[in-house]
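Chemist: Quick one: sequence plus predicted model below, questions after.
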Amino acid sequence: MTADRLVLWRHGQTDWNVTSRFQGQADIPLNETGVAQAYAAAPVLAALAPSALWSSDLDRTQRTAAALAAETGLEVRLDHRLREIDVGSWQGLRGAEVGAADPEAYAALRRGEDVRRSATGETVSEVGERVAQALTEIAEAADDEATVVVTTHGLAGRAGLCRLLELPFAHWRAFGSLDNCAWAVLQRHHGGGYWRVAAYDVSVRETIS
């Protein structure tokens, strides 16, 4: 069994998103705008008739997923592999602060290299591997022709999507970031069995069929 459609949904806005802090796996809650975003998006996603709802175990994703659970009656299932990238000691810092504390690593990050986010953090490649593994298992556990919504994070969702599509690392930045509470849709090709991008960075200001 394999799902036909995976919807990767980024969590709603947090105060750290607004102030451009490295959030990583810090358990920062949604702010009022983030909660409103989640409840505005929920009916649109519910119209896709999802049969399963998964989430990272961090609070901001769980609360985003809870809006769709309230709309659909689905249980929110948790998987820690869907967490955002671990930024280690960069957590809570802004870009300029990271540049001052770790100028070589920050310069490499700005160049698009697969740099470790601080000595104790992760690389994008590592995040892509763990998220793609989770997505593969989630899809394979679903019924054929099912739609599954997976609530995750900006970088983690993008990196996991690219790894699932088996794209080279250098391509991951080309997708751009998912906005808060926006989503990407992956559709399984029936003939080849591979995944393709059907929609990207969709929000409540847009609709998909």
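Modeler: Alright, I've got the coordinates. Numbering: from 1, shown residues only.

Chemist: drop to CA atoms for contacts and neighbour counts, all remaining ones
Modeler: OK.

Chemist: can you name the farthest residue from the center of the protein?
Modeler: Ranking residues of the chain by C-alpha distance from their mean position (CA atoms, centre = their mean) puts A100 at the top, at 28.3 Å.

Chemist: starting at the chain centroid, how far to the strand or helix carrying it?
Modeler: Using DSSP states H and E, the element containing A100 is helix 95-101. How far helix 95-101 lies from its chain's middle: 25 Å, per CA atoms, centre = their mean, to the nearest Å.

Chemist: so how far is whichever helix or strand comes after that helix from its chain's centroid?
Modeler: Next helix or strand after helix 95-101 toward the C-terminus (DSSP H and E): helix 103-110. Offset of helix 103-110 from its chain centre (CA atoms, centre = their mean): 23 Å.

Chemist: thinking again about what came up before, mind giving me the packing neighbours of the helix holding A100?
Modeler: Under the contact criterion of 3 or more CA pairs under 8 Å, 6 or more residues apart in numbering; DSSP states H and E, helix 95-101 touches helix 103-110.

Chemist: dropping in the other structure now:
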Amino acid sequence: MSRRIVCLRHGQTLWNVEQRFQGHSDIPLDETGVAQAARAASLLASLRPSMIVSSDLMRANDTALALGRLVGLDVAIDKDFRERGGGQWEGLTRAQIASRWPEEYAAWEAPDGEPVTDVAARVATAMRRWAGRVDDDGLLVVVSHGAALRLGICEMLGLPEQLWPAVGGLGNCSWSVLQEGRKGWRLLEHNAGTLPEPVRSDDKPEAEA
């Protein structure tokens, strides 16, 4: 065995349902999201995590705490696992964004928002940092956000930016699994935990198709 990272996206929020860009806005889980977190925790507990670390935003932290309570682990907090900052788009729906910023919407680049390359770098750097704290055969659970996790995974795999769209988005309380090998990290599972369903997150639209 070698180190593994479970990349778990947070449960559903009202803003997910309303298709609002959340970004750094601190939006809580809704009733469905709480139930999703409990279900994901019951499944992931069987993997016997070594460590759990979460974004500081409550939708991710509350999802992480559901697992932590079940397996008897504290949840560490790292702001580097926050969602991509949405600048002027935060709180707006997809329709509002497309209407006001058609060119930026097509490129999925929010005014005053965080570049995707910056997000990928900070999330992947944090993943490597925390993975270095677990044993060689340990399991790290990172609880974060849709766009942040997808971009971080792409960076961990060493994919060039032009291939990032080939990796699809994550549904609420779905997860991906990375494993460290002799030649770097590889993807064992992606968007696991649910039957295929629409992905609603802050990620670019084509990542959610």
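Modeler: Thanks, I have the structure now. Fair warning: this is a prediction, and the values are worked out from it, not measured in the lab.

Chemist: Let me see the TM-score of these two.
Modeler: After superposition, the two chains reach a TM-score (TM-score structural alignment, normalised by the length of the first structure) of 0.90; 195 aligned residues with a CA RMSD of 1.4 Å.

Chemist: thinking again about what came up before, ok, the residue farthest from the centre of the first structure to Q62 of the first structure distance?
Modeler: According to CA to CA, to the nearest Å, A100 of the first structure and Q62 of the first structure sit 34 Å apart.

Chemist: And S56 of the first structure, by the same measure?
Modeler: Counting by CA to CA, the gap between S56 of the first structure and Q62 of the first structure amounts to 7 Å.

Chemist: which neighbours do the two share?
Modeler: Jointly contacting S56 of the first structure and Q62 under the rule CA atoms under 8 Å, 6 or more residues apart in numbering are T151.

Chemist: Next one: G193 of the first structure from L30 of the first structure, what distance?
Modeler: Look at G193 of the first structure and L30 of the first structure: by CA to CA, they are 36 Å apart.

Chemist: Comparing those two, which residue is more hemmed in?
Modeler: L30 (24 against 11; other CA atoms under 10 Å).

Chemist: quick one, helices of the first structure?
Modeler: Using DSSP state H, the helices of the first structure run over 15-18, 32-46, 59-72, 95-101, 103-110, 124-141, 154-164.

Chemist: wait, which of the ones you listed is closest to R81 of the first structure?
Modeler: helix 124-141 (5.7 Å; CA to CA).

Chemist: mean deviation of the closest one from the second structure?
Modeler: In this overlay with the second structure, the average offset of helix 124-141 of the first structure from its partner residues is 0.7 Å by mean CA distance after the TM-score superposition for the first structure.

Chemist: Counting residues, name the longest strand you see in the second structure.
Modeler: Once the second structure is assigned using DSSP state E, the strand that runs over the most residues is strand 184-192.

Chemist: Could I get the buried residue list for it?
Modeler: Neighbour counts using 16 or more other CA atoms under 10 Å place W185, R186, L187, H190, N191 of strand 184-192 of the second structure among the buried residues.

Chemist: Equivalent analysis for stretch 137-152 of the second structure, please.
Modeler: 138-152.

Chemist: out of those, what pair is the most spread apart?
Modeler: Farthest-apart pair in those is G138 and A147; separation 25.2 Å (CA to CA).

Chemist: what about A60 of the second structure, neighbour count?
Modeler: Neighbours of A60 of the second structure (other CA under 10 Å): 31.

Chemist: which residues sit in contact with it?
Modeler: By CA under 8 Å, 6+ apart, the contact set of A60 of the second structure is R9, H10, G11, S54, V143, S144, H145.

Chemist: repeat for G11 of the second structure
Modeler: G11 of the second structure makes contacts with L29, T32, G33, V34, Q36, A37, R59, A60, T63, N172, C173, as judged by CA under 8 Å, 6+ apart.

Chemist: Among these, the buried ones, what's the ChimeraX command?
Modeler: The buried residues among the contacts of G11 of the second structure can be selected in ChimeraX (16+ other CA under 10 Å) with this line:
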select :29,33,34,36,37,59,60,63,172,173
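
Chemist: what's the most distant pair in the contacts of G11 of the second structure?
Modeler: Checking the contacts of G11 of the second structure with CA to CA, the most distant pair is T32 and A60, at 14.1 Å.
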